[in-house]
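[1] Predicted model and sequence below, questions to follow.
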Amino acid sequence: MGELLPPSVDDAEYQRLIEAGRVLFAQEAKFFFGAQRLNQLEPATLPEVAFAGRSNVGKSSLINALTGRKMLARASSEPGRTKQLNFFNIGEKLVFVDMPGYGFAKASKDVKSDWQKMMFAFLRGRPTLLRVMLLLDARIELKQSDHNIMDLLDRAAVTFQIVLTKADQLSAAQLEKKKNEIFEVMKTHTAAYPFIRVTSSQKNIGIEDLRADLVRLIQD
């Protein structure tokens, strides 16, 4: 547990992926579309990776860190109010899909239900979607909403990879304990990718490694 190399990648290949990630994310990254309803979606022409996470988990910060742009993705000033899927083109090779944050306490049951229905329909009906990066705040224990989204991803049969955010705020021992806890949860989910990526957007921890993961994904 806690290894840096993803499964089945040796050191030489991993260095190649690191360089390929650097090249890819040095290309232009731009927002090109937003959809509040599924019938607004345009036909997909590039492979897609979606980013999901509870409100305030750091999705916008991670997308900005990956692309090297400070303001490409913007966090809502009212967490939980934005229901839009935002699409970003990365060098004409890959599309990031920024999904609305979930788990917002002030939302009504109807709003939460509508969110789940929309996300499930999107996830299940998007053949170009390669993976969901599920962001979890390393400092905070798993909430019921996190378990709910993992269940939803299982039902939609969409592979998800856990990405721990804000990891710089934990000690090495605390981080290892957190990863072990998450691994145990992942064992109960059929759609979970058996690897955890540890990141900090503020300290630039794990960013080039996550870029390598994304390059490997689209090359495979």
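    Good, I have the coordinates.
[2] C-alpha from now on. contacts and neighbour counts both.
    Will do.
[3] Please list the residues outside the strand ranked longest in the chain that contact it.
    Secondary structure of the chain per DSSP state E: the longest strand is strand 129-137. Among residues not part of strand 129-137, those counted as contacts by CA atoms under 8 Å, 6 or more residues apart in numbering are 47-54, 57-59, 123, 142, 158-167, 217-218.
[4] Buried ones among these?
    The neighbour count (16 or more other CA atoms under 10 Å) marks 47-54, 57-59, 123, 158-167 as buried among these.
[5] got a list of contacts for stretch 84-94?
    24-25, 27-37, 46-49, 67, 95-100, 218.
[6] Which of those residues fall within strands?
    29-35, 48-49, 95-98.
[7] Take those residues and, keeping just the buried ones, write it as a ChimeraX select command.
    Buried subset of these, written as a ChimeraX selection, criterion 16+ other CA under 10 Å:
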select :29,30,34,48,49,95,96,97,98
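[8] What is the subsequent helix or strand relative to the longest strand of the chain?
    helix 144-156 (DSSP states H and E).
[9] Let me know the angle separating that following helix from strand 129-137.
    Counting by axes from the mean of the first three to the mean of the last three CA atoms, to 10 degrees, helix 144-156 points 170 degrees away from the direction of strand 129-137.
[10] Work out the gap between helix 144-156 and the centre of the chain.
    Helix 144-156 sits 14 Å away from the centroid of its parent chain (CA atoms, centre = their mean, to the nearest Å).
[11] contacting residues for A65?
    So A65 contacts 201, 204, 207 (CA under 8 Å, 6+ apart).
[12] and the residues you listed as CSV, adding secondary structure and neighbour count?
    Output for these, formatted as CSV (DSSP: H, G, I helix; E, B strand; the rest coil; neighbours: other CA atoms under 10 Å):
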residue, secondary structure, neighbour count
S201, coil, 21
N204, coil, 13
I207, helix, 22
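[13] Got another one to weigh against that:
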Amino acid sequence: MKIVSTEFVIGAVRHEQLPEDGLPEIALAGRSNVGKSSLINRMIERKNLARTSSQPGKTQQLNFYRVNGSMYFVDFPGYGYAKVSKAQRAKWGRFIESYIRERKQLKLQLLIVDLRHPPTEDDRLMYDWLRHFGIPTCVVATKADKVPRTRRERHLRVVRETLGMTPDVPLVMFSSETGEGREELWNIVRQAIAG
């Protein structure tokens, strides 16, 4: 995928702030520190458009990144670590849930997991919830460069089994460091947008 232009558009915390240009949206969900921002940066070939942080829970809104003027990546707050009140977390949860269920522009939900570890209970809940509501989903296993090549297939199998993935759900092994998986993921994104 040739990237011509990228821009951060808005960090939305309410429905009325969501972009109204009708462009297709690809959303990313996953634990804090699983590498969502790094994945976006690698996908769009920019170092720091999506802000990465060593401090978990930094993203506290839906961050919209417009790519080539034709689509958005939407980065969700990470689940699991954010140092915020239960009330704030519940508010985010309701906002994200209604976004996923009602947003017509959402073409694909990326569920980001860490290839090095089995998916967490939160990952399983998210996956089950997306499947329950029939949301088109692709699971992306990041940090592939940290797993020896000889062990990767076994790690991928653990991801599939832990989440209870059906064969029709794509699973992409990805490395923000090396770019492995980038073209495969762009192909899935393009199909989802065209679909």
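    That came through, no problem. Given the structure is predicted, the values throughout are model-derived calculations rather than measurements.
[14] Work out the TM-score between the chains.
    Once superposed, the chains reach a TM-score of 0.89 (TM-score structural alignment, normalised by the length of the second structure), with 195 aligned residues with a CA RMSD of 2.1 Å.
[15] Mind checking which of the contacts of strand 129-137 of the first structure are in helices?
    Residues of the contacts of strand 129-137 of the first structure located in helices (DSSP state H): 59, 123, 217-218.
[16] Translate E177 of the second structure into the numbering of the first structure.
    By TM-score structural alignment, E177 of the second structure lines up with Q202 in the first structure.
[17] Could you do F95 of the second structure as well?
    By TM-score structural alignment, F95 of the second structure lines up with M118.
[18] Quickly find the element holding its match.
    Element membership of M118 of the first structure, judged by DSSP H and E, is helix 109-124.
[19] mind listing what's buried in that helix?
    Under the neighbour-count criterion of 16+ other CA under 10 Å, helix 109-124 of the first structure has 112, 115-116, 119-120, 122-123 buried.
[20] after superposition, how close is it to the second structure?
    Following the fit onto the second structure, the mean deviation recorded for helix 109-124 of the first structure is 1.9 Å by mean CA distance after the TM-score superposition for the first structure.
[21] List of residues touching that helix?
    Contacts for helix 109-124 of the first structure (CA under 8 Å, 6+ apart): 37-38, 83, 102, 129, 152-153, 156-158.
[22] Looking at these, which is nearest M186 of the first structure?
    Closest approach between these and M186 of the first structure, by CA to CA: L153, at 11.9 Å.
[23] so that closest one touches H147, yeah?
    No - using CA atoms under 8 Å, L153 of the first structure is not in contact with H147, being 9.9 Å away.
[24] Comparing these two, which residue is more hemmed in?
    A count of neighbours by other CA atoms under 10 Å puts L153 above the other of L153 of the first structure and H147, at 23 against 13.
[25] Contacts only, for that one.
    Taking CA under 8 Å, 6+ apart as the test, what L153 of the first structure contacts is 120, 123, 159-160, 191.
[26] Please name the nearest non-neighbouring residue to P170 of the second structure.
    C138 (5.1 Å; CA to CA, 6 or more residues apart in numbering).
[27] Now which residue in the first structure aligns to that neighbour?
    Per TM-score structural alignment, C138 of the second structure is aligned with Q161.
[28] Distance of its match relative to K179 of the first structure?
    13 Å (CA to CA, to the nearest Å).
[29] Find residues that contact each of these two.
    Here Q161 of the first structure and K179 have I196 as joint contacts, going by CA under 8 Å, 6+ apart.
[30] before we move on, back to that, verify the stated contact: the match of C138 of the second structure with I196.
    Yes - at 6.7 Å, Q161 of the first structure counts as touching I196 under the criterion of CA under 8 Å.
[31] In which helix or strand does L185 of the second structure reside?
    Secondary structure (DSSP H and E) places L185 of the second structure in helix 182-194.
[32] Compare that helix with the first structure and give me the mean distance after superposition.
    Relative to the first structure, helix 182-194 of the second structure is 1.9 Å off (mean CA distance after the TM-score superposition for the first structure).
[33] With adjacent residues omitted, what lies nearest to V13 of the second structure?
    Q61 (5.3 Å).
[34] Against R197 of the first structure, how distant is the counterpart of the one you found in the first structure?
    The alignment partner of Q61 of the second structure in the first structure, by TM-score structural alignment, is Q84. In this structure, Q84 of the first structure and R197 of the first structure are 26 Å apart, going by CA to CA.
[35] With neighbour numbers in mind, choose between these two.
    A count of neighbours by other CA under 10 Å puts R197 above the other of Q84 of the first structure and R197, at 23 against 17.
[36] how far does stretch 71-83 of the first structure stretch from start to finish?
    First residue to last in stretch 71-83 of the first structure (CA to CA) measures 19 Å.
[37] Any buried residues in that stretch, and which?
    Buried, per 16+ other CA under 10 Å, within stretch 71-83 of the first structure: 72-73, 75, 79-81, 83.
[38] ok, the residue most central in space within the second structure to A87 of the second structure distance?
    Among the residues of the second structure, the one closest to the centroid is L28, at 1.9 Å (CA atoms, centre = their mean). Separation of L28 of the second structure from A87 of the second structure (CA to CA): 22 Å.
[39] can you check T142 of the second structure too?
    Applying CA to CA to T142 of the second structure and A87 of the second structure gives a distance of 30 Å.
[40] repeat for L115 of the second structure
    As for L115 of the second structure, its distance to A87 of the second structure is 31 Å (criterion: CA to CA).
[41] okay, now G22 of the second structure: neighbour count?
    When neighbours are defined as other CA under 10 Å, G22 of the second structure has 11 of them.
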